[in-house]
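Asks: Provided below for reference: sequence and predicted model.
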Amino acid sequence: MCCYFNNLEIVLCRASYKVFWILRIQLGAVNSILWKNKFLLLKAMLLVTILMLPNKIVFGQAFQEELVEMQLPQGILIKGTITSPTANKPCPVVLIISGSGPTDRNGNNPYGISANYLKMLADNFAQQGIASLRYDKRGIGASACKIKEKNLIFDDYVDDASLWVTKLRQDKRFSSVIVAGHSEGALIGILVAEKQPIDGLISLSGAGESLQKTILRQIAERQPQILAKSTEIVASLERGVMIKVDNPELQFLFRSGVQPFLISEFRYDPSVEIRKLKIPILLIQGSRDLQINELDAKALKAANGKAKLVIIEGMNHMLKNSPPNIKANIATYSNPNIPLAKPLIPAVTNFVKQIDAKK
């Protein structure tokens, strides 16, 4: 047993030899769909070569991390991490689904976001006696694969999350299964809830409108000079028709390779989909979120009146307290030492515990 400092917390470590489902080393071609760089490659290789992660004891509360993986029929291997309390009794488990882009299981990406907010969320769950599973979506992080960008659609993410739910429900260690999705992951969670019998849903900074409306709103606010052309492109994709994009300013967002994905996601409106759900729902929204605002959360609440809405004053998209200044807000995106907003943890853990108590 050893002692070291990790983000100003004293942590005791001991070897863990528990294996969840099946652990294998598969070192094939590690290839991200969009983000091919040596740093991502190194990160993926390190993740798949670690067989066991240590148990941790933080502030007297023990929890453990275990690498997990799921083999898909297409030969794709999805990798994740189970974080769970060490108490030898059934406990609730939360499937944590990350947001859009190359965001990994911890909430980080190669483009400067290293806030570690999803890992912090998992650790806080475990300290409260709640297990969680977070994972790298297909094509991202340790789940990098040879899929071509044009062959990836939004429904693939929904199907993958649904399979994780099936595995969790079959695991006797878990007494209930709740899904928590962040940003785009919130919509994935809503759609999973339509397909799978989950016990509850947590929407963290989830949009209340369709992706195309969010895209056009953000463009209108930040790049109005490309709004007219963007509107034309979106209209074509809404009809399911791909369109040639010549404008360099629009290439990254609407390039041909990503258009099939956009077409598939444009079919869904979160407010329409959440209305179909009959399970307990918790809507969490920060007042200083630069990507999703309070109107989104209120739209979801209006669509499903039984959902519980919690607005956390001062919380931003990274689920952390932020100054009102936009530059300072963005600075939190790359700071892993800032803790999660204090009201967030009791809000989500109490919700999960209340659901589990009724099982």
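Replies: Here it is on my side, so go on.
Asks: Going by C-alpha atoms from here, please, whenever you check contacts or count neighbours.
Replies: Fine.
Asks: who are the neighbours in contact with the residue nearest to G112 when sequence neighbours are not counted?
Replies: The shortest distance from G112 to any non-neighbouring residue, by C-alpha to C-alpha, 6 or more residues apart in numbering, is to S334 (6.0 Å). Applying C-alpha atoms under 8 Å, 6 or more residues apart in numbering to S334 gives the contacts 112-115.
Asks: go on, T332?
Replies: With C-alpha under 8 Å, 6+ apart, T332 has these contacts: 115, 318, 320, 322, 338.
Asks: residues in contact with the last one?
Replies: Residues near I338 by C-alpha under 8 Å, 6+ apart: 115, 320, 332.
Asks: how much space between it and Q128?
Replies: Look at I338 and Q128: by C-alpha to C-alpha, to the nearest Å, they are 20 Å apart.
Asks: Nearest to M45 among the contacts of I338?
Replies: Comparing the contacts of I338 against M45 with C-alpha to C-alpha places A115 closest, at 21.5 Å.
Asks: Now do the SS call for the closest one.
Replies: Taken by DSSP: H, G, I helix; E, B strand; the rest coil, the conformation at A115 corresponds to coil.
Asks: Show the subsequent helix or strand relative to the strand ranked longest in the chain.
Replies: Longest strand in the chain by number of residues, with DSSP state E as the criterion: strand 61-71. The helix or strand immediately downstream of strand 61-71 is strand 77-85, counting by DSSP states H and E.
Asks: Do a quick rundown of the helices in the stretch 201-350 of the chain.
Replies: Counting by DSSP state H, counting those that start in this stretch, the stretch 201-350 of the chain has helices at residues 211-222, 227-238, 248-254, 259-265, 270-274, 294-303, 326-331, 344-357.
Asks: Of the ones you listed, which is nearest L191?
Replies: helix 270-274 (7.1 Å).
Asks: which residues sit against the closest one?
Replies: 187, 190-191, 207-210, 299-300, 303-304.
Asks: now with 7 Å?
Replies: Helix 270-274 has contacts (C-alpha atoms under 7 Å, 6 or more residues apart in numbering) with 187, 190, 207-210, 299-300, 303-304.
Asks: Buried by neighbour count: which residues of it qualify?
Replies: 270-271, 273-274 (16 or more other C-alpha atoms under 10 Å).
Asks: okay, now the one to match up with it:
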Amino acid sequence: MLAANLVAWWEGEAGWQGGRSVKGADHADVLAWLLLARSGPSRKRRKTVKELVKASTDMETFIDAPGPHGLLKGTMLGPASKHDPVVLIIPGSGPTDRDGNNPLGINASTYRLLAEGLAARNITTVRIDKRGLFASTAATPDPNAVTIADYVTDIDAWVSAIRQHTGAPSIWLLGHSEGGLVALAADKKREDVCGLLLVSTPGRRAGELLREQLSVNPANAPILCQALSAIDSLENGNRVDTTNMSPALLGLFRPQVQGFLISEFSYDPALLLENYPKPVLILQGLRDIQVREIDARILKQADPQAMLALLPNVNHVLKHVASDEWTDNVATYADPELPLAPGVIEAISDFIEKSDVCLSKELPLWVDSGL
């Protein structure tokens, strides 16, 4: 995947926000930083762009939830009616803000575009800044000192806050990339969550993905042995001595982030999804250079009742890419004006509309493309 640029991407990149360090390599995004489908019919009229812009202005409000040391902050967009579903968008790894952007060069605004698209279909969303980052800096003094379990606690707080704020009977967890792993772990704690929307979510353990991403590029040969040894240690719950580690790997395995990596490496997303009793949508773009189709199929195998939507010409940030060229794919990561690929909003909204009884797994109009 993006193993070719692993060293260049991470070396010296810690990430800064407002003069303080933010979580850059803390989540090494082995899943994010190594760097159209047919639409089912909808029973709701799509709003025009002008209507959508006006709706975004009229219906956008700020919302917060309690964190360990201060408030967690987010943005709610949509009608927020007691009769309409609410989707909590859980961001991917690294210093990713509520809109899906980060100071390391990703500016696709994926989560903002998701929120706007779903609002046009009368689905309210809440998109959030993670603990210790951006507007949620007060929630913890050290954004690197977190675990997946900490994020699960925060999602629990968000679900309670949304329910209290809106009274909505239907709350869905939408996890993007690493956020899908958090959603899987968080839902085990909440019986009142309707179901899961797993978008570009790994089906394999993070350590396994990182090994793959490092190994596929011959340019990583000089550091591969050391990197694989570090992954082995972290998977076994042991910290890694970085004294003699190659400088090219320090961004990935620096001591400050090893606690999180140990936590992340311990979770098996497919195992979390086994015997899951609620509706699940697995949405995967077939031009994704970070999470592959095999991951979506592993998740589908773990939950045969889940709905699998494979979207041709859709990449990791849910933009349309018609080329196999790496540069064309990555260029979309920095273009907030580029809309989401056709089929993305339709897949999510149609699934919610068909499954939003929170009691059954009635299949929506989307079907596995078989690609």
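Replies: That came through, no problem. The structure presented is a predicted model; accordingly, all values stated were derived computationally and were not measured.
Asks: TM between them?
Replies: With the length set by TM-score structural alignment, normalised by the length of the first structure, the two chains reach a TM-score of 0.81; 310 aligned residues with a C-alpha RMSD of 2.1 Å.
Asks: ok, the counterpart of I128 of the second structure in the first structure - contacts?
Replies: In the first structure, the residue paired with I128 of the second structure is Y135, using TM-score structural alignment. Residues in contact with Y135 of the first structure (C-alpha under 7 Å, 6+ apart) are 79-81, 105.
Asks: how does it look with 8 Å?
Replies: Contacts of Y135 of the first structure by C-alpha under 8 Å, 6+ apart are 78-81, 96-98, 104-105.
Asks: Apply the buried test to those residues and list what passes.
Replies: By 16+ other C-alpha under 10 Å, the contacts of Y135 of the first structure give 78-81, 96-98, 104-105 as buried.
Asks: Distance to L67 of the first structure for these - can I get that in JSON lines?
Replies: Shown next, in JSON lines, are these (distance: C-alpha to C-alpha, whole Å):
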{"residue": "I78", "distance to L67 of the first structure": "11"}
{"residue": "K79", "distance to L67 of the first structure": "7"}
{"residue": "G80", "distance to L67 of the first structure": "6"}
{"residue": "T81", "distance to L67 of the first structure": "5"}
{"residue": "I96", "distance to L67 of the first structure": "15"}
{"residue": "I97", "distance to L67 of the first structure": "16"}
{"residue": "S98", "distance to L67 of the first structure": "17"}
{"residue": "D104", "distance to L67 of the first structure": "14"}
{"residue": "R105", "distance to L67 of the first structure": "12"}
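Asks: out of these, who's nearest R288 of the first structure?
Replies: Proximity of these to R288 of the first structure (C-alpha to C-alpha) peaks at S98, which lies at 19.4 Å.
Asks: That closest one maps to what in the second structure?
Replies: Checking TM-score structural alignment: S98 of the first structure goes with P91.
Asks: what's the closest non-adjacent residue to that match?
Replies: Spatial nearest neighbour of P91 of the second structure, excluding adjacent residues (C-alpha to C-alpha, 6+ apart): G179 at 5.1 Å.
Asks: try A186 of the second structure
Replies: V152 (4.7 Å).
Asks: how deep is that neighbour tucked in, by neighbour count?
Replies: 20 (other C-alpha atoms under 10 Å).
Asks: for the one 5 residues further on, same thing?
Replies: For A157 of the second structure, the count of nearby residues is 16 (other C-alpha under 10 Å).
Asks: do the same with S93 of the second structure
Replies: 24.
Asks: Run a quick check on it versus L181, I expect a contact.
Replies: No - with contact defined as C-alpha atoms under 8 Å, S93 of the second structure does not reach L181; the gap is 10.3 Å.
Asks: Could I get the contacting residues of the residue nearest the centre of the first structure?
Replies: Residue closest to the average C-alpha location in the first structure (C-alpha atoms, centre = their mean): S98, at 1.2 Å. Applying C-alpha under 8 Å, 6+ apart, one finds that S98 of the first structure lies in contact with 104-105, 107, 118, 134-135, 181-185.
Asks: just L282 of the first structure next, same as before
Replies: L282 of the first structure sits in contact with 201-203, 307-310, 348, 351, where contact means C-alpha under 8 Å, 6+ apart.
Asks: could you flag which of these are buried?
Replies: Buried among the contacts of L282 of the first structure (16+ other C-alpha under 10 Å): 201-203, 307, 309-310, 348, 351.
Asks: Let me know the closest of the residues you listed to E265 of the first structure.
Replies: Nearest to E265 of the first structure among those, counting by C-alpha to C-alpha, is S203 at 17.4 Å.
Asks: So what does the closest one match up with in the second structure?
Replies: By TM-score structural alignment, S203 of the first structure lines up with L198.
Asks: Now that match. Nearest residue, chain neighbours left out?
Replies: Using C-alpha to C-alpha, 6+ apart, the closest residue to L198 of the second structure is I282 (4.9 Å).
Asks: isn't the one you found right up against L308?
Replies: Yes - contact criterion C-alpha under 8 Å: I282 of the second structure and L308 qualify, at 4.8 Å.
Asks: what do the two both touch?
Replies: With C-alpha under 8 Å, 6+ apart as the test, I282 of the second structure and L308 both reach 296, 300.
Asks: which residues touch the match of S203 of the first structure?
Replies: Applying C-alpha under 8 Å, 6+ apart, the residues near L198 of the second structure are 174-177, 180, 183, 280-283.
Asks: gap between it and A145 of the second structure?
Replies: 25 Å.
Asks: Give the next helix or strand downstream of the longest helix along the second structure.
Replies: Identified as the longest helix of the second structure according to DSSP state H is helix 148-166. Next along the chain after helix 148-166 of the second structure, taking DSSP H and E as the criterion, comes strand 171-176.
Asks: just to revisit the earlier point, could you save the contacts of S98 of the first structure as TSV and add columns showing secondary structure?
Replies: Formatted as TSV, those follow (three-state DSSP):
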residue	secondary structure
D104	coil
R105	coil
G107	coil
L118	helix
R134	strand
Y135	strand
G181	strand
H182	strand
S183	coil
E184	helix
G185	helix
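Asks: Can I get the buried ones among the residues you listed as something I can paste into ChimeraX?
Replies: Restricted to buried positions by 16+ other C-alpha under 10 Å, the ChimeraX selection for the contacts of S98 of the first structure reads:
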select :104,105,107,118,134,135,181,182,183,184,185
